[in-house]
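Novice: only geometry, no sequence info:
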């Protein structure tokens, strides 16, 4: 089963929504992410951000391009996940869990999420019976990652 890595504050977008609703489609979306930390699987695209201000600006851009953040207090095309707490809105199209990963030299616990549109399992619990192919940003390593260090960059005010 494919899943994407959640680090910092991660904005997760449904790939089918990019195809149906995003002005310019997935190519335009990726062009807008040149400096971002991104990973994706067949169903989800995940952008790792470090502060609430970055998340707010990014979601504003996504909405200006045709995506919907929330409807009735629930995630529509986009959901934000905190690496420690999980989704910031109720979302019925993802499931998430924390797993320990080992890259051969280092170990750490990471949060992952995956597309689960049909009755997702209880999120945030251990899922030992499932095997995941975890998608990470290019060059991502356990050593020095946000998952390893749990660093959060607060807004500068």
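Specialist: Looks like it came in fine. Since the model is a prediction, treat every value here as computed from it, not as a measurement.

Novice: C-alpha from now on. contacts and neighbour counts both.
Specialist: Noted.

Novice: so which bits of the helix or strand residue 29 falls within are buried?
Specialist: Under the criterion of DSSP states H and E, residue 29 resides in helix 25-31. Neighbour-count burial for helix 25-31, counted by 16 or more other CA atoms under 10 Å, picks out 25-26, 29.

Novice: in the protein, where's the longest helix?
Specialist: Criterion DSSP state H: the longest helix present in the chain is helix 52-64.

Novice: so which strand or helix has residue 18?
Specialist: Using DSSP H and E, residue 18 falls within helix 15-20.

Novice: buried stuff in that helix?
Specialist: Neighbour counts over helix 15-20 (16+ other CA under 10 Å) mark 15, 17-18 as buried.

Novice: now that helix, how far from the centre of its chain.
Specialist: In terms of CA atoms, centre = their mean, to the nearest Å, the centre of helix 15-20 is set 15 Å apart from its chain centre.

Novice: below is an additional structure, to be compared with the one above:
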């Protein structure tokens, strides 16, 4: 099996959650900060839109007993970008794409412990391809205004932009430079 990778996903070995996470799997599940958790029994994944959120979540996981990196590379946790794959070298998992429901025009990014096995993709509860980050994401390399987006408001530290062609809103954290994700 495999888990869906969207945005920037934090992937964790399930056996590490059982063996080392303070409070075990129940506490791990309770501390997931959003509704994106999915697991295939070997790995679990949680999606974030911004690197700062990823860093905070990885710190929480480490505080609960998991190991992000050691001398040999990633240990219990690996960060995976939907577009580019592993953010750090990882020898214990595989990243790639697979057709969603056999449709070659709908590729989804996945992570699995054993890429040699037939891949059923586990997605978050309520996930649908048509409304997913996979189907609708945009990645802004520089100034969002140059990409046809108009700034409309600030919500805390999040800038909200409007795509005037589609009417959809996109988000970015203020102060993030080149390469910041803006997603819907």
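Specialist: Here it is on my side, so go on. These figures come from a predicted structure and were not determined experimentally.

Novice: which of the buried residues of helix 15-20 of structure 1 lies closest to residue 150 of structure 1?
Specialist: Nearest to residue 150 of structure 1 among the buried residues of helix 15-20 of structure 1, counting by CA to CA, is residue 15 at 27.8 Å.

Novice: ok, now which ones touch that closest one?
Specialist: Applying CA atoms under 8 Å, 6 or more residues apart in numbering, we find residue 15 of structure 1 in contact with 26, 42-45.

Novice: preserved in structure 2, out of the residues you listed?
Specialist: Retained in structure 2 by both residues aligned by TM-score structural alignment, their matches' CA atoms under 8 Å are the following of these: 42-45.

Novice: so which of those would you say is closest to residue 138 of structure 1?
Specialist: Closest to residue 138 of structure 1 out of these is residue 45 (13.5 Å), distances taken as CA to CA.

Novice: how close does the helix or strand containing the closest one sit to structure 2?
Specialist: Using DSSP H and E, residue 45 of structure 1 maps to strand 44-49. Compared with structure 2 after the fit, strand 44-49 of structure 1 shows a mean deviation of 0.6 Å (mean CA distance after the TM-score superposition for structure 1).

Novice: that strand to helix 52-64, inter-axis angle?
Specialist: Between the axes of strand 44-49 of structure 1 and helix 52-64, defined by axes from the mean of the first three to the mean of the last three CA atoms, to 10 degrees, the angle is 140 degrees.

Novice: residue 36 is in contact with residue 46 of structure 1, correct?
Specialist: No. Counting by CA atoms under 8 Å, residue 36 is not a contact partner of residue 46 of structure 1; they are 10.0 Å apart.
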